[in-house]
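Colleague: predicted model, plus sequence, below.
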Amino acid sequence: MKEENIKTAARILLGAGLIAAGIGHLTFARKAFQAQVPNWVPLKKDDTVVYSGLVEIALGAALIITPKKHEALVGKIAAGLFVSVFPGNVAQFTHKRSAFGLDTDGKRFLRLFFQPVLVYWALKSTEKSKINH
C-alpha cells in the first residue's frame, strides 16, 4: 500500500506540474517558452506555445483524475509528450537561447538530462502495481 501511495502522490504532483507549466505557456512564461520552439516547427512560435500549453493542461488534469484502469495509458501519453518536446530543449541548447534561468551552455546542457527523468516519472507513477496485477 505504501508503494501505491507514493505512486499516487508522484502522479498527482506530475499532473499539477503539467497544469502549472501549461498555464505558464498561456500567460506569464509565454515568451520564455517560445525560446524552446525549434525553427523547423511549421507553426508560429506563439501558436506552438499556446497549443502545447493546452495539451499540458489537459494531460495534467488527466493524470490527476483518470480512473485507475486507464492510468498506464495516460502515463504513456505523458511520456510521449515529454519525448516529443525534447527537440525544443535541444534547440534551446544548440541556438544558445536563454530562458527560465538557463543562461549558459552548461545550464542548457544539464537541462537535457531532465527530460528522461520526466519520461521515467510519467511511466513509473502510472504503471500497474505488480502486487495487484
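Modeller: Looks like it came in fine. Just so we're clear, the structure is a prediction, and the values are computed from it rather than from any experiment. Numbers count the residues shown, from 1 in each chain.

Colleague: can we go C-alpha only for contacts and neighbour counts from here?
Modeller: Fine.

Colleague: give me the buried positions along stretch 37-56.
Modeller: Neighbour-count burial for stretch 37-56 flags Val37, Pro38, Lys45, Asp46, Thr48, Val49, Val50, Ser52, Gly53, Leu54, Val55, Glu56 (criterion: 16 or more other CA atoms under 10 Å).

Colleague: surely the fifth one touches Pro38?
Modeller: The one in question is Thr48. No. Using CA atoms under 8 Å, Thr48 is not in contact with Pro38, being 10.0 Å away.

Colleague: what about versus this one:
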Amino acid sequence: MTTPPAAGSTSLPRSAARALLGAFMTLAGVGHLTFQRRAFQAQVPTWLPVNKDAVVLGSGAVEIAFGLAMLSGARRRQVGLALAAFFVAIFPGNVSQYVSRQSAFGLDTDRKRLIRLFFQPVLVAWALWSTGALTGERGARRGRAH
C-alpha cells in the first residue's frame, strides 16, 4: 500500500501550477528588460522617489530569479513565501496605475484597471498553494521519514 503524498507541493496539479507560474514570472521578467519595458514603467508609482527604469529593470531581474526558482522546484516553501511577499510588495504599483489612470497592458479603462486589482490576491494564493508554503509540508515529510 502506498502512502498518499503529503499535503504539500508534490502533487501533479501543484507541480503544474508551480511550473506555469514559474514560466509566467520568467516571461514577465524578460518583458521588464525588453519588449514591455515602457508598459511596466506605467506601473511604477509616481510618488516613489526612484528612477522608473531602474525599478523596472530591478523588478525584472527579481521576477526572472523567482521564475527560475519556481521552475527548479528547490526550496519550494521559501520561494513560495518570498514570491507571495513580492506580489504584496508590488501591489501599490497596481493601485497607482489605477489611481493615476495610466494605460498599459491593455488596461485602458478605469474598470479594467480596477478589475486587475482583484487578481493580485489570486497571484499570492497561487504562489502559496503551488509551493505548499502554508501546508506544513516540511513537518509532514519529516513525519513520514520516521
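Modeller: Nice, I can see it. This one's a predicted model, so the numbers in the text were calculated from it and none came from an experiment.

Colleague: where do the helices of the second structure begin and end?
Modeller: 12-33, 37-41, 52-72, 76-99, 110-117, 120-131, 137-145 (DSSP state H).

Colleague: of all the ones you listed, which lies closest to Pro5 of the second structure?
Modeller: helix 137-145 (9.0 Å; CA to CA).

Colleague: run the chain-centre distance for that closest one.
Modeller: Computed by CA atoms, centre = their mean, to the nearest Å, the chain-centroid distance of helix 137-145 of the second structure equals 26 Å.

Colleague: tabulate the buried residues of stretch 37-56 of the first structure in a markdown table, adding columns for distance to Ala91 of the first structure.
Modeller: Putting the buried residues of stretch 37-56 of the first structure into a markdown table (distance: CA to CA, whole Å) gives the following:
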| residue | distance to Ala91 of the first structure |
| --- | --- |
| Val37 | 7 |
| Pro38 | 5 |
| Lys45 | 13 |
| Asp46 | 16 |
| Thr48 | 14 |
| Val49 | 14 |
| Val50 | 18 |
| Ser52 | 16 |
| Gly53 | 18 |
| Leu54 | 21 |
| Val55 | 20 |
| Glu56 | 20 |
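
Colleague: ok, so of these, who is nearest Ile19 of the first structure?
Modeller: Closest to Ile19 of the first structure, out of all of the buried residues of stretch 37-56 of the first structure and judged by CA to CA, is Glu56, at 6.0 Å.

Colleague: that closest one and Gly24 touch, don't they?
Modeller: No. Applying CA under 8 Å as the test, Glu56 of the first structure and Gly24 come out as separate, 10.1 Å apart.

Colleague: make a markdown table from the helices of the second structure and add distance to Pro5 of the second structure to it.
Modeller: Shown next, in a markdown table, are the helices of the second structure (distance: least, CA to CA, whole Å):
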| stretch | distance to Pro5 of the second structure |
| --- | --- |
| helix 12-33 | 10 |
| helix 37-41 | 40 |
| helix 52-72 | 19 |
| helix 76-99 | 15 |
| helix 110-117 | 34 |
| helix 120-131 | 14 |
| helix 137-145 | 9 |
